[in-house]
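1. Structural data only, the sequence is not supplied:
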């Protein structure tokens, strides 16, 4: 399970990053700031599934297993990208490129966390939840990080599936199968992720250019990227409104609750269109 917010922590400027208290190396590479976001969408998938509310043990074990998988994915991502991180000033002080943590130790941690996640979910929840969580981990590390990110500007459009899987894990944990509500939340995260990611990539385009990563702002320029962000923002609004029809019960309530979020998203896109280098709207998309 990995987040639809694949680049959130990367959006910190060097000044802000250095101002934060430094985490222990073993914790830093697990990307702990992303884990709560992933668990929130897992809970969303649970809440939209038949069988909710579930018993407290199932909920707890699902969240623990998801957190372990997310941490493992973060570590494997750091291992794969440590050479790139070492070449960028913004990331050169991270645990692996700076030498604060040995590569072998990080790899052992990732394997241990992966196995622990599979065991917790398979034995404590059900095999479907475990398989989906492992699929999310593999799609982030292998599909997005290793295959797509260095090769295509559309990397996040396809690779965003990794961050959209947690709602499916949540639904599987509660109901034992994949529900319409979980697929709706999956689709919502999928269409929001490119807008969110590309907005952050605008701020980091010089870094990406310096190491040859073909992010959309690097390959197509700022104007094309801003138009793409607007397109996916409107797609996000459209998919969110589909919940009124798709959700078996409470769809209208979800539609009403999402109105302020949709308004905020479109406001941030408008602000970004006027000033693509503004940090606040980029982080608000």
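-> Okay, I see it. All figures in this text were calculated on a predicted structure; none of them were measured in a lab. Numbers count the residues shown, from 1 in each chain.

2. Please count neighbours and contacts with C-alpha atoms only from this point.
-> Fine.

3. Please name every helix or strand in contact with whichever strand or helix holds residue 232.
-> Counting by DSSP states H and E, the element that carries residue 232 is helix 222-246. Applying 3 or more C-alpha pairs under 8 Å, 6 or more residues apart in numbering; DSSP states H and E, we find helix 222-246 packed against helix 180-203, helix 216-220, helix 251-274.

4. right, and the helix or strand after the last one?
-> With elements assigned by DSSP H and E, the helix or strand that comes after helix 251-274 is helix 279-284.

5. Mind giving me the packing neighbours of that following helix?
-> helix 180-203, helix 251-274.

6. Among these, which comes closest to residue 284?
-> Closest of those to residue 284 is helix 251-274, at 6.1 Å (criterion: C-alpha to C-alpha).

7. Give me the buried positions along that closest one.
-> 251-252, 255, 258, 262, 265-266, 268-269, 271-273 (16 or more other C-alpha atoms under 10 Å).

8. repeat for stretch 220-237
-> 222, 225-226, 228-230, 232-237.

9. Report how many residues lie close to the residue lying closest to residue 161 once chain neighbours are set aside.
-> Spatially, and ignoring its direct neighbours in sequence, residue 161 is nearest to residue 190 (6.2 Å; C-alpha to C-alpha, 6 or more residues apart in numbering). Counted by other C-alpha atoms under 10 Å, the residues lying close to residue 190 total 26.

10. Quick one: name whatever helix or strand follows the strand or helix carrying residue 76.
-> Residue 76 is part of helix 56-80, with elements assigned from DSSP H and E. Beyond helix 56-80 on the C-terminal side, the first helix or strand identified by DSSP H and E is helix 82-87.

11. what's the following helix or strand after that next one?
-> With DSSP H and E, the next secondary element past helix 82-87 is helix 103-124.

12. and the helix or strand that comes right after that next one with helix 103-124, angle?
-> Using DSSP H and E, the helix or strand that follows helix 103-124 in sequence is helix 127-138. Relative orientation of helix 127-138 versus helix 103-124 (axes from the mean of the first three to the mean of the last three C-alpha atoms, to 10 degrees): 160 degrees.

13. Put this next to the previous one:
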């Protein structure tokens, strides 16, 4: 179970209660990076008290079509095989928050006689000073931008879309870790004046650099950001990447049949190798890639 992913999805609007419950169920079975989901749809329907397995299949298909969930392969089971899924962290982060605009509603009490209704605050009494600004961790107000003094130099465009930036970074980086820690590190870096385009370029360069490496050798996103590794990748000159070398490395991974790596290869990426005649459709399916 991924507590981080579960908490992230819980605070996002998916579009319907049924889809939300299915997505939370899948998160309960996922790793922190959203992978490793191969639950039985029949069991899911029973546990969620839904009418039928077909209901689950329909809503899962809609989540796949929306790009929130995608298929990464198949796993054998006693009834044949079950589809393995992965939740796209970038897509989840781009969903609207369930708490946006949920500002606290002032409490009122009825006045005596014709006296006007008085606003009542939980702190402060009479002519006491104004209450402390409500910044409690459980306060439903969400801060979407890095806070800074009014007279400070702004390093970001006022129209900068942070949620879109997170989505692009999540798609580019090869090993997403804790979603909330990653978001905090991104905000910190931007607040310190980092160029978002350089960070994205660094994430893409790191993905190319780590192509074919085992996941345990790749830094989690929050650690990569904390170490400011994008600076190393965008400041030193990089040799042009040869697309043929990337395809050959990917094809080699498919032919080796290491399912724990192949499950991260998308159907589109495998299709490029097939078009280049480096592998066959049957070899891709044997490696666990769903085409």
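-> The structure has been received and is ready for your questions. Model, not experiment: these values are computed from the prediction.

14. Superposing both, give me the TM-score.
-> Once superposed, chain against chain, the TM-score is 0.26 (TM-score structural alignment, normalised by the length of structure 1); 134 aligned residues with a C-alpha RMSD of 6.7 Å.

15. now the helices and strands packed on helix 222-246 of structure 1 as a markdown table including distance to residue 113 of structure 1?
-> Below are these laid out as a markdown table (distance: least, C-alpha to C-alpha, whole Å):
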| stretch | distance to residue 113 of structure 1 |
| --- | --- |
| helix 180-203 | 24 |
| helix 216-220 | 33 |
| helix 251-274 | 34 |
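
16. between those, which gets nearest to residue 282 of structure 1?
-> helix 180-203 (4.8 Å).

17. angle of the closest one against helix 222-246?
-> Using the same axes, to 10 degrees: helix 180-203 of structure 1 against helix 222-246 is 170 degrees.

18. Which elements pack onto helix 180-203 of structure 1?
-> helix 35-47, helix 155-159, helix 161-164, helix 166-175, helix 216-220, helix 222-246, helix 279-284.

19. mind redoing it with 7 Å?
-> helix 161-164, helix 166-175, helix 216-220, helix 222-246, helix 279-284 (3 or more C-alpha pairs under 7 Å, 6 or more residues apart in numbering; DSSP states H and E).

20. Give the next helix or strand downstream of that helix.
-> Next helix or strand after helix 180-203 of structure 1 toward the C-terminus (DSSP H and E): helix 205-210.

21. buried stuff in that next one?
-> For helix 205-210 of structure 1, by 16+ other C-alpha under 10 Å, it's 205, 207-208.

22. Would you format the helices and strands packed on helix 180-203 of structure 1 as a markdown table with distance to residue 131 of structure 1 included?
-> As requested, these are exported to a markdown table (distance: least, C-alpha to C-alpha, whole Å):
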| stretch | distance to residue 131 of structure 1 |
| --- | --- |
| helix 161-164 | 13 |
| helix 166-175 | 9 |
| helix 216-220 | 32 |
| helix 222-246 | 25 |
| helix 279-284 | 32 |
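
23. Which of those sits closest to residue 183 of structure 1?
-> Using C-alpha to C-alpha, these put helix 166-175 closest to residue 183 of structure 1, at 6.9 Å.

24. Between helix 103-124 and that closest one, find me the angle.
-> Using the same axes, to 10 degrees, helix 166-175 of structure 1 lies at 30 degrees relative to helix 103-124.

25. if we can go back for a sec, and the gap between the residue nearest to residue 161 of structure 1 and residue 240 of structure 1?
-> 11 Å (C-alpha to C-alpha, to the nearest Å).

26. Hey, what's the angle from the helix holding residue 232 of structure 1 to helix 251-274? Just curious.
-> 170 degrees.

27. hang on, residue 22 of structure 2 in a strand?
-> No - counting by DSSP: H, G, I helix; E, B strand; the rest coil, residue 22 of structure 2 is not part of a strand but helix.

28. That one - how many residues pack around it?
-> 19.

29. for it, what are its contacts?
-> Residues near residue 22 of structure 2 by C-alpha atoms under 7 Å, 6 or more residues apart in numbering: none.

30. Residue 270 of structure 2 versus that one, what's the distance?
-> Counting by C-alpha to C-alpha, the gap from residue 22 of structure 2 to residue 270 of structure 2 is 28 Å.

31. Which residue is the nearest non-sequential neighbour of residue 72 of structure 1?
-> That would be residue 110: by C-alpha to C-alpha, 6+ apart, it lies 4.5 Å from residue 72 of structure 1.

32. That neighbour against residue 75, yeah?
-> Yes - Residue 110 of structure 1 lies in contact with residue 75 (C-alpha atoms under 7 Å); the separation is 5.9 Å.

33. rewinding a little: what about the residue nearest to residue 72 of structure 1, neighbour count?
-> Around residue 110 of structure 1 there are 25 residues (other C-alpha under 10 Å).

34. I am finished for the moment; much appreciated.
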